[in-house]
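Student: What follows is a protein structure lacking sequence information:
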């Protein structure tokens, strides 16, 4: 079902698996990234309200989460462990 709750998505556009088995889902319609722990019935919002209509998701060589933000025309890097914006291009 589509929607804003932790177990729902609105146009998921990218999936990414980290080295620990956590699944990251880029939810375009809700402008957020959900982190799913192995076996969990719902995700946890890792990033939201920092971008609008994200369309790309990747880890860089330092394991920062890199997001392509279409609305603001930028690439943003986040340190996932501390949730700080590292840089925007």
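Tutor: Arrived safely. Being a predicted model, the structure only gives us computed values, none of them experimental.
Student: From now on I want contacts and neighbour counts done on CA atoms only, so please keep to that.
Tutor: Noted.
Student: Next up, the contacts around residue 84.
Tutor: Contact analysis of residue 84 by Cα atoms under 8 Å, 6 or more residues apart in numbering lists residue 78.
Student: From residue 58, how far off is it?
Tutor: To residue 58, residue 84 is 16 Å away according to Cα to Cα, to the nearest Å.
Student: now do residue 66
Tutor: In terms of Cα to Cα, residue 66 sits 5 Å off from residue 58.
Student: take a look at this one as well, against the first:
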């Protein structure tokens, strides 16, 4: 069974490439039992979707919604990082 550090690495990897069946199953089992990793996965999904601009109004609630200023600053940082690479 994977530990939390390994699971967080798999969660991050899953945004870059498709996980193997074994990795997905291990991730599913661990996240099913570990509330901390479940929260981490949910937050990573929100961050990923926010950066990609895919969150719709129905997926957010007012207390979790980023201000327009913060959103624009995040986009600027991501754009500058992409230009540097």
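Tutor: Perfect, I can see it now. The model shown is predicted, which means the values in this text are computed figures rather than measured ones.
Student: Let me see the TM-score of these two.
Tutor: Both chains were compared after superposition, and using TM-score structural alignment, normalised by the length of the second structure their TM-score is 0.23; 37 aligned residues with a Cα RMSD of 4.5 Å.
Student: Check which residues of the helix or strand residue 44 of the second structure falls within are buried.
Tutor: Using DSSP states H and E, residue 44 of the second structure maps to helix 35-52. Using 16 or more other Cα atoms under 10 Å as the test for burial, helix 35-52 of the second structure gives 37-38, 41, 44, 46, 50.
Student: Which other helices and strands does it contact?
Tutor: On a contact count with 3 or more Cα pairs under 8 Å, 6 or more residues apart in numbering; DSSP states H and E, helix 35-52 of the second structure meets helix 4-14, helix 21-33, helix 68-84.
Student: which outside residues touch it?
Tutor: So helix 35-52 of the second structure is contacted by 4, 7-8, 11-12, 15, 30-32, 55, 71, 74-75, 78 (Cα under 8 Å, 6+ apart).
Student: Just want the angle from that helix to helix 4-14.
Tutor: 20 degrees (axes from the mean of the first three to the mean of the last three Cα atoms, to 10 degrees).
Student: what number of residues lie near the nearest residue to residue 12 of the first structure once chain neighbours are set aside?
Tutor: Spatial nearest neighbour of residue 12 of the first structure, chain neighbours left out: residue 27 (4.3 Å); criterion: Cα to Cα, 6 or more residues apart in numbering. Neighbour count of residue 27 of the first structure, defined by other Cα atoms under 10 Å: 23.
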